[in-house]
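S.K.: sequence first, predicted model second:
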Amino acid sequence: MIHILNRIVDEIELHLGDDIDIDTIAMRAGTTGYHARRMFSSLAGMPVSEYVRRRRMTVAAADLVGDDDLLAIAVRYGYGSTEAFGRAFRAVHGVSHGDVRREGGPLRSQPQLRFRLTVEGSVPMDARIITRPAFRLVGHAARVPLIHEGANPHIQAHIAQLPVEEHARLKSLSDAEPSGLLQVSDDVDPDYTEGAELTYLHGVAVTRETSVPGDLHVIDVPAGSWGVFRSQGPYPATLQSVWAATATEWFPSNPWRLRTGPSIVAVVDRSEDFSTATCELWLPIERA
């Protein structure tokens, strides 16, 4: 995976002024755009789209110091107008392109990324591979923003507004793995951009044959393989650390990649105040 990400970086550098199709680049490198975007975001700390924008504006800054026509520079880096170019430039550098042309800066440069594998592995990851037939996730869904660290207050508010008896009703429907009440994230931005909206479902897994009450939302899940990663410790920090480690440690060293589909968290056990918990993170995977 590391060499694929570096190849993507090289392709981006060669085509900064073009429409960059990450899906096509990833496919040529032997993986999917979905997996490449998720791994890039996890390892680089930014979506690939944001990296492209920063690199374009970094290189464009050097052109602004010269005498090239401003519109020509904007078009060179994929923008149809000086206004659109100016907005992107200010978002990256914090100053206008006019300021740079007159005064030469200040500038915030984005160096070209280079991914390297650091061998750690001092703490083995508790992971297993499971193949499941098609099933359904049923429960109460809401659109919420993605938050990478800490508790998500939007999810907390969504769960808090459910009547206490509704949790018991959902549990009574559960008849498939993963069992019990589940935290489901679906329809996530492929770049995994913080703040982007996703569908969060508080519910349970059921077989395709189970009768589902009409007031519940349903996510149909096709048959396939799952990577199941166990976490135990402070909640949600430990779970989020394990989630990050799947990108930094597990996927680079195993012949699997993410496929499209919901991510599922099953809470196996927890303290009364939910400050600590044992969880299983289910990620949809396929052979790389």
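M.R.: Perfect, thanks for sending it.
S.K.: make it CA atoms for all contacts and neighbour counts henceforth
M.R.: Noted.
S.K.: would you confirm that P190 contacts F40?
M.R.: No. Taking C-alpha atoms under 8 Å as the definition, P190 is not a contact partner of F40, at 10.3 Å.
S.K.: so the two - more neighbours on which side?
M.R.: Neighbour count, other C-alpha atoms under 10 Å: between P190 and F40, F40 has more, with 25 against 18.
S.K.: what kind of secondary structure is the spatially most distant residue from the centre of the chain in?
M.R.: Distance from the centre of the chain peaks at D67, with 40.6 Å (C-alpha atoms, centre = their mean). Secondary structure, DSSP: H, G, I helix; E, B strand; the rest coil: D67 is coil.
S.K.: show me the strands in the stretch 151-288 of the chain, by range?
M.R.: Under the criterion DSSP state E, counting those that start in this stretch, the stretch 151-288 of the chain contains strands at 182-186, 197-207, 217-221, 224-234, 256-258, 263-270, 276-287.
S.K.: check which helices and strands the shortest one is in contact with.
M.R.: Based on contacts counted as 3 or more C-alpha pairs under 8 Å, 6 or more residues apart in numbering; DSSP states H and E, the elements that strand 256-258 packs against are helix 33-44, strand 276-287.
S.K.: next up, a structure to set beside the first:
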Amino acid sequence: MEWLERMNREVDYIEANLAGEIKMSEVARVACSSSYQFQRMFSFITEVTLAEYIRRRRLTLAALELQQDGTAKVIDIAVKYGYESPVSFARAFQSLHGITPAMARHDGIEMKAYPRLSFLITIKGAEAMNYRIETKESYEVFGIEGIFRIEGDGDAPQTPAKLWEQSHANGDVKRLESCAGELPMFVSRDLHSVHALCSYRKTGPDTFPYMLCAFKDESSNTEGYTSVTIPALTWAIFPSDPHPWDQFNETIEKLYHRFYTEWLPSAGYEQVKGMEFEMYGEKNGLNYIELWFAVRKV
């Protein structure tokens, strides 16, 4: 259960520093992973981003202090929990609690409390989760790279979804398809030519790389594209059921969620640097997805 222990140690660090600075580099050190990898796991498991969890917990504690200490100044509590001014604190406080900080001191006022999270293994339904473990030799991919902020607040395109949208609209996906080589023998013949690769190199503490990519062979035209060598790795591969296009987002989110909440905590594997592939294909006129996670035994 080392994976769960690490996740809980990370929450311990966050909780101990809610009234202070939370360093993502320290979160990564405690987690023995990258900041991006931890924040990604956190959001898929809890269905809330790490930044939002921290915001809710700080405003929960701030409300308790306002109720319990009638002499505490709002500006002091605002600064304690990371807000630069009473105005920004009041705006955030009212957004969460529906009242102003001053009103929180009154008897009978209703507010929201978000408790500390703990990570546990729970027994769920008996729905099967199909997967396979495959070891691949080194190979190369190439494609269109974007660097994104973890919270999605960077320069445009702001998210991988935006990169896909823009690349379809301007014809970049079609051009990449035309430059791709043959699919390698170790992947399904039902897969398309263009896929997505994530977290294949370090960028920054709060950013991650994401690439629309194709497999490279002797016939590929890689001019103008970013090339990446994928080292020999073991992959845990999770295929989806075939689905219509309008169910794509629901399907991929469910695969990610089940990987992090059901398979990874008890499988005896851990992720390797967070590297992932999203493979897209088609069967009998329906779409399907394969999520590839680089893993190693623990």
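M.R.: Nice, I can see it. Computed from a predicted structure; not experimentally measured.
S.K.: got a TM-score for the pair?
M.R.: Once superposed, chain against chain, the TM-score is 0.75 (TM-score structural alignment, normalised by the length of the first structure); 274 aligned residues with a C-alpha RMSD of 3.7 Å.
S.K.: that older thread, reformat the helices and strands packed on strand 256-258 of the first structure as TSV; add distance to R259 of the first structure.
M.R.: Putting these into TSV (distance: least, C-alpha to C-alpha, whole Å) gives the following:
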stretch	distance to R259 of the first structure
helix 33-44	7
strand 276-287	5
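S.K.: can you lay out the strands of the stretch 151-288 of the first structure as TSV showing mean neighbour count?
M.R.: Formatted as TSV, the strands of the stretch 151-288 of the first structure follow (neighbours: other C-alpha atoms under 10 Å):
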stretch	mean neighbour count
strand 182-186	21
strand 197-207	23
strand 217-221	17
strand 224-234	19
strand 256-258	22
strand 263-270	18
strand 276-287	20
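S.K.: now S225 of the first structure. Nearest residue, chain neighbours left out?
M.R.: Leaving out its chain neighbours, the residue that sits closest to S225 of the first structure by C-alpha to C-alpha, 6 or more residues apart in numbering is T131, at 4.2 Å.
S.K.: what's the neighbour count on that neighbour?
M.R.: Neighbours around T131 of the first structure, by other C-alpha under 10 Å: 12.
S.K.: quick one: map it onto the second structure.
M.R.: Here T131 of the first structure is matched to T135 in the second structure, going by TM-score structural alignment.
S.K.: what helix or strand is that match on?
M.R.: strand 132-136 (DSSP states H and E).
S.K.: now that strand against strand 286-297, angle please.
M.R.: Computed by axes from the mean of the first three to the mean of the last three C-alpha atoms, to 10 degrees, the angle separating strand 132-136 of the second structure from strand 286-297 equals 70 degrees.
S.K.: could you name the helices and strands sitting against strand 132-136 of the second structure?
M.R.: Helices and strands touching strand 132-136 of the second structure, by 3+ C-alpha pairs under 8 Å, 6+ apart, are strand 233-239.
S.K.: superpose on the first structure and give me the mean offset of the strand it packs on.
M.R.: Compared with the first structure after the fit, strand 233-239 of the second structure shows a mean deviation of 1.9 Å (mean C-alpha distance after the TM-score superposition for the first structure).
S.K.: tell me which of the strands of the stretch 151-288 of the first structure sits nearest to R56 of the first structure.
M.R.: strand 197-207 (26.0 Å; C-alpha to C-alpha).
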